[in-house]
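S.K.: Got a predicted structure plus its sequence, pasted below:
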Amino acid sequence: MAERSVPVPEGLRAFRVTGRGGTIVLLAATVAGLVWANLPFGDSYEAFWETDLAVRLGGRGFSLSLRNWVNDGLMTLFFFTVGLEISRQLRVGQLRDRRLVAVPVVAATGGVLVPALLYTAVNHGGPGAGGWGIPVASDTAFVLGLLAVIGTRCPDQLRLFLLTATVIDDILAILVIALFYTEDLSVAALLAAAVLVGLIVALRWLRVWRAPLYVLLGLGVWAATLESGVHPTAVGVLLGMLVAVYGPSEHKLLTASEIVHALSRAPSPELERLATQSVRRTVSINERLQLRLLPWTSYVIVPVFALANAGVVLDAESLGEAARSPVTIGVVLGLVLGKFAGIALGTWIPLRLGLGVLPGNLVWGQVLGGAAVSGIGFTVSLFITDLAFSGDPALGTQAKIGILAGSLLAAGTGWLIFRLAWDRGGVCAPPGDGAENGDGGAEPEPLPPVTVRDHVLGPDDAPVTLVEYGDFECPYCGRAVDVVRRLREEYGERLRFVFRHFPLREVHPHAVAAAIVSEAAADEGRFWDMHDILFANQLALTDADLTAYGERLGVNAWADPDRHRRRVNSDREEGERSGASGTPTFFVNGTLHDGAHDFAGLSAAIDRALEGDRGS
């Protein structure tokens, strides 16, 4: 199964920077907590984390244990970053597109409801019934960390799907915490928190951007929420969602470019200040905060949380009790079976009903592997355990053993599925979309013949024609450039290469504009020059960048955009009718190539075509 292109959202890009390292630190902290609690002096674990720490100003203040400072204080910052990502996804990310978000929304909902129902079925009427929220949440760090270890068997499209689903999962888990695990509500404190939130909203509306003021008000909201009885995680998410977020603005980018250019010609303190401000404004506060906070949450806050909460005594007595405990059994079933079944069914149902699509060309083996590893429930599961069983340490211990056992089983199950079935099961697609989904999709039409309007390299009488449907913003298409170059060197006059447009406008924001500019260059006989420039600069395809590339080639990049857009759309529509569904898609002598897109895979297909030509 060939990999398909997918845009890597900012949240996923940021995770890649800290993901593996953060997962390793989190795992190390978990093991450290377990070892500490099981050492001969293991009593010191609970004694340390139950130590009180008070904050007082005059005669007023409050006192919390060190564990509660972590759970109610530091973790609020973690949930603040969750709120930042939710806001970004809703306003400029994947959650704006109903077709792309419909499937992960239903999948995440299934991944919450089915585990909760399984747990409740096992614990109904028992002392552990209140722990139904424990298996509902996936641990994003561990899930994406494991997928990073799995590597190429887990394509970026699946990571995008699971990242979107975990954002929805986080929203649902936070609602569970706020609605079902809040006690002793103080109306006065809640009103005070609401007033402070109103002040934050007013400052945003008045466009007052003073970070210390927002920090002070945020601390006030946190303290008031803590006193109100509502868990502070809710306010962390709310404050994160209030932070301004916006997409790249051509006006801001051009303004920054002009000021930086002026600074390079005549440096001065005033221009330096203006350049700093203008460059900063090109990226939203939301994204800047995520960049700064993610290392802290990944390397410090979440590992400290794991250290403070994962310390469970694993002796023969506790393990024996856990093996018989409905709480442990319910958590394990919820994480391993409930998450798998809920996400799998939640993916299949909207696809079957045609309510949405998945990014790229995922197969069921990959989706089922992702559903299985989503049963790794750790951070939020431990968090809810502390809320559900704060008054019953024995049940809390049984739940934590269930979390550890269930997460390990889910990870092992997911790894096994990726190992054995990552390329099996047929393409996940709505019925009738023409994909290879096993449901009788529309029969592809023959590939349109090569005409004078095509972009061609190689002789017209070459025995093999290799047609690529590509996207200038697709990273896999970028890799294919070198592969095609090697193929042309290897086969010489025996190979004709044709490039046609297939911009994935749903997921690549600059792909259509780049294709339009390449057509403008084609009018001046410079298509292949522009082709090479665009693929060499895939991370710089804004309108300003494209204009600059046109100027470099002496081409008016926007000479006739409507005509060029029609040409680009025509290429894509013809490609879809012929069976192209992602990028890059290759056809060898009119036959869809379903093998690897590397040199070995494509050269094998070309060799078979050459042998067929000689045989005929």
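M.R.: Here it is on my side, so go on.
S.K.: C-alpha only now, for contacts and for neighbours.
M.R.: Will do.
S.K.: Just say helix, strand or coil for the closest residue to L457 other than its chain neighbours.
M.R.: Sequence neighbours aside, F497 is the residue nearest to L457 in space, at 5.1 Å (criterion: CA to CA, 6 or more residues apart in numbering). At F497 the chain is in strand, as set by DSSP: H, G, I helix; E, B strand; the rest coil.
S.K.: ok, structure two:
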Amino acid sequence: MSEVTIPQAASEPPPEETPPRRSFVDALRELGRNRTGAILLLVATVAAIVWANASAGGYEAFWETQLSIGVADLRLDFTLHSVVNDALMAMFFFTVGLEVRREFAIGELTSWSRALVPVAAALAGLAVPALLYVLVASGSGHEHAWGIVISTDTAFLVGALALVGPKVPGRLRVFLLALAVVDDIGALSIIALVYTQDFNPLPLAFAAVGLAGVYLTRYLRGGRGPVYATLAVFVWLCFLASGVHPTLAGVAIALLVPVYRPTRRDVEHALELARTFRQSPNSEYARQAANSLRESISINERLQSAWDPYIAYFVLPVFALANAGVHLSGEILQAAAVSSVTWGILAGLVVGKFVGVFGSTALLRALRVGEFGMGLTTARMAGGAALCGIGFTISLFIVDLAIDDPAAQNEARVGVLAASVVAFLLATVIFRISDAVAPQQRIGETLARPVDPARDHVFGPDDAEYTIVEYGDFQCPFCLKASGSIQEVHEVLGDRLRYAWRHAPLTQVHPNALAAAEASEAAALQGRFFEMERSLFADQDHLLPADISRRAVELGLDVDRFESDLTSAQVANRVRDDILDAEAMDITSTPTLFVNGRRHRGPFDARSLIRALQETAPAATDASDATAATAGSSSDPASRPVERRSEDVS
């Protein structure tokens, strides 16, 4: 091993900061909500089955209770069952539409290269199950009910992933949610095109006028909520009159609701009003500050956060209670056991979803097409593909649309319930086996993703003898100390060292860390990542939007472009990729350093880092080269090598 002059450390640096870090902003909160929602959905399903089998006709009689709404001759007649399936489920599909709109505007599906894998998996997961169902159910007279097997239940999917998935499912969860969005689009399109009866185009013309009003409502200065609500009811009634299933009105409305990331000006305005309220507390300033804070967040995201609990904790459980009441008498189970409809649904959901999703992703991986993030291993993709066979909500929904015969409906419901159970058990087995046969080594002890100069923020030559990768946080004082140590190491080693920075903001303890990370990425798009990095570290106490904008001016950036990039999906996804990589390696503190690909557990002063670099170097170099490098880097500042930087500007 080459010898290097090691500087004496003046003092040992403080220990690593070790507070727990959320996997990605609100991911754990969403995970907990989905787990609870999935449990409530399961409880409601069991309750429906018990109710349907415990009372002779009581279950059906209750949900067939007639309701009448209207004035004089203008009346609408419903059953309780249709209220649930036509009205409450419109709210569910509204939240689905909001998620679709968000993913394509600022989420995982903004870039074709990022979206290719989940989109391909979703399309194969729609086509293969439908084909299998038609093949198995051929001759039953219910081949047209293939729509039952096309959709995955997102609530159960995410809840099941939380219960039986791998320890760090972040990357798999992002992939499955993106897949579920495309899956939902396919299911909704099929409901509209295949399972619409008695179509009347005239009411849809009025619905189009209402939808135009929904779009224009964004330009109102205030009072948008009542306007949205009134137009939503009008559009829903028009869809109902047209013969198109009225739940699709929820999707159409949601796709017109604006979505955007908060801009610096909106955040600054909210902060100014909050300061004014603090200086002079009164109800008027409180109202203005609250309104400004609310308006800085897009209507789409406000509606999602407001509606999601009601959907998860009320709408979907009530839907399960109204639709999962399948009779399980010996005669019905015997009929289901020999029914091609039941077996077609089992084959479509369990086998078809697995083959479609896993087969398409395996093919893309083999062809090296599309982006597979770290953590999307073959075993995890297999487990996720198995979970996609849980087709509960929309599957039961389409049973009522596609099949009229009550006996066949019972057989179909048995198939949906059985397929969901089998898919869950299959996924559990796959995850448990993959965990058992995985290499028995601690997660995160080795760098999972090699340094890529085309993607990472790097200084130092590509063929450097030594490499340090830092997962850091711009608001963390220990990261600032580590950056000084790494600079000392660079002064000693010169071009023999390559350094790469990756993001791991501790959002629970550093509220401005995520914004600072995104600011550095926006600067990187103009080739100024390391300049912004030094600026952020130089004054960690001032990382508010105005401070970040001031730094952009000081660095000579194109400020308009910088502020536009700050709200772009490209910047947000770039930071999120690093965070998900950090989660996959169980990184919960900053700074976390990888020295020559191995996790550094000791102190991070220059002396310790150089010693670790020497001990873990992949190969020794000529001693004379080492002596020359040492002499040239540690004594004469003029002889130190010029820093070489590789920026991620794509």
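M.R.: Yes, it's here. What you see is a predicted model; the values in this text were computed from it and never measured.
S.K.: Now do the contacts for the residue nearest to L457 of the first structure.
M.R.: Contacts for F497 of the first structure (CA atoms under 8 Å, 6 or more residues apart in numbering) come out as 456-458, 465-468, 488.
S.K.: hmm, 6 Å instead?
M.R.: F497 of the first structure sits next to 456-457, 465-467 when contact means CA atoms under 6 Å, 6 or more residues apart in numbering.
S.K.: And A48 of the second structure, by the same measure?
M.R.: 321, 324-325 are the contacts of A48 of the second structure under CA under 6 Å, 6+ apart.
S.K.: Need the counterpart of it in the first structure.
M.R.: In the first structure, the residue paired with A48 of the second structure according to TM-score structural alignment is G33.
S.K.: List the ones among the contacts of F497 of the first structure that fall in strands.
M.R.: 456-457, 465-467 (DSSP state E).
S.K.: Name the nearest of the contacts of F497 of the first structure relative to A108 of the first structure.
M.R.: V467 (38.5 Å; CA to CA).
S.K.: list the contacts for the residue nearest to the closest one when sequence neighbours are not counted?
M.R.: Among residues not flanking V467 of the first structure along the chain, V498 sits closest, at 4.6 Å (CA to CA, 6+ apart). For V498 of the first structure, the contact set (CA under 6 Å, 6+ apart) comprises 455-456, 467.
S.K.: let's see 8 Å
M.R.: Counting by CA under 8 Å, 6+ apart, V498 of the first structure has contacts 450, 454-457, 465-468.
S.K.: ok, the aligned partner of G58 of the second structure in the first structure to T51 of the first structure distance?
M.R.: Aligned by TM-score structural alignment, G58 of the second structure pairs with S44 of the first structure. Between S44 of the first structure and T51 of the first structure the computed distance is 10 Å (CA to CA, to the nearest Å).
S.K.: What lines up with T164 of the first structure in the second structure?
M.R.: Using TM-score structural alignment, T164 of the first structure sits opposite A178 in the second structure.
S.K.: which residues sit against the strand or helix carrying that match?
M.R.: Assigned by DSSP states H and E, A178 of the second structure falls within helix 170-194. Identification of contacts with helix 170-194 of the second structure by CA under 8 Å, 6+ apart yields 23-24, 96, 99-100, 103, 108-109, 115, 118-119, 121-123, 125-126, 147, 150-152, 154, 158, 161, 244-245, 248, 373-376, 380-381, 384, 394, 398, 580-581, 583-584.
S.K.: Check how far it sits from its aligned residues in the first structure, on average.
M.R.: Averaged over the aligned pairs, helix 170-194 of the second structure sits 0.4 Å from the first structure after superposition, using mean CA distance after the TM-score superposition for the first structure.
S.K.: distance between that helix and the chain's centre?
M.R.: Chain-centre distance of helix 170-194 of the second structure: 13 Å, with CA atoms, centre = their mean, to the nearest Å.
S.K.: right, and the helix or strand after it?
M.R.: helix 201-216.
S.K.: Quick one: list the elements packing against that next one.
M.R.: Counting contacts by 3 or more CA pairs under 8 Å, 6 or more residues apart in numbering; DSSP states H and E, helix 201-216 of the second structure packs against helix 224-242, helix 247-254.
S.K.: so the longest one aligns onto which residues of the first structure?
M.R.: In other words, helix 224-242 of the second structure. Counting by TM-score structural alignment, helix 224-242 of the second structure corresponds to 210-228 in the first structure.
S.K.: can you check stretch 91-104 of the second structure too?
M.R.: The aligned range for stretch 91-104 of the second structure is 77-90, by TM-score structural alignment.
S.K.: can you check stretch 324-338 of the second structure too?
M.R.: The aligned range for stretch 324-338 of the second structure is 310-324, by TM-score structural alignment.
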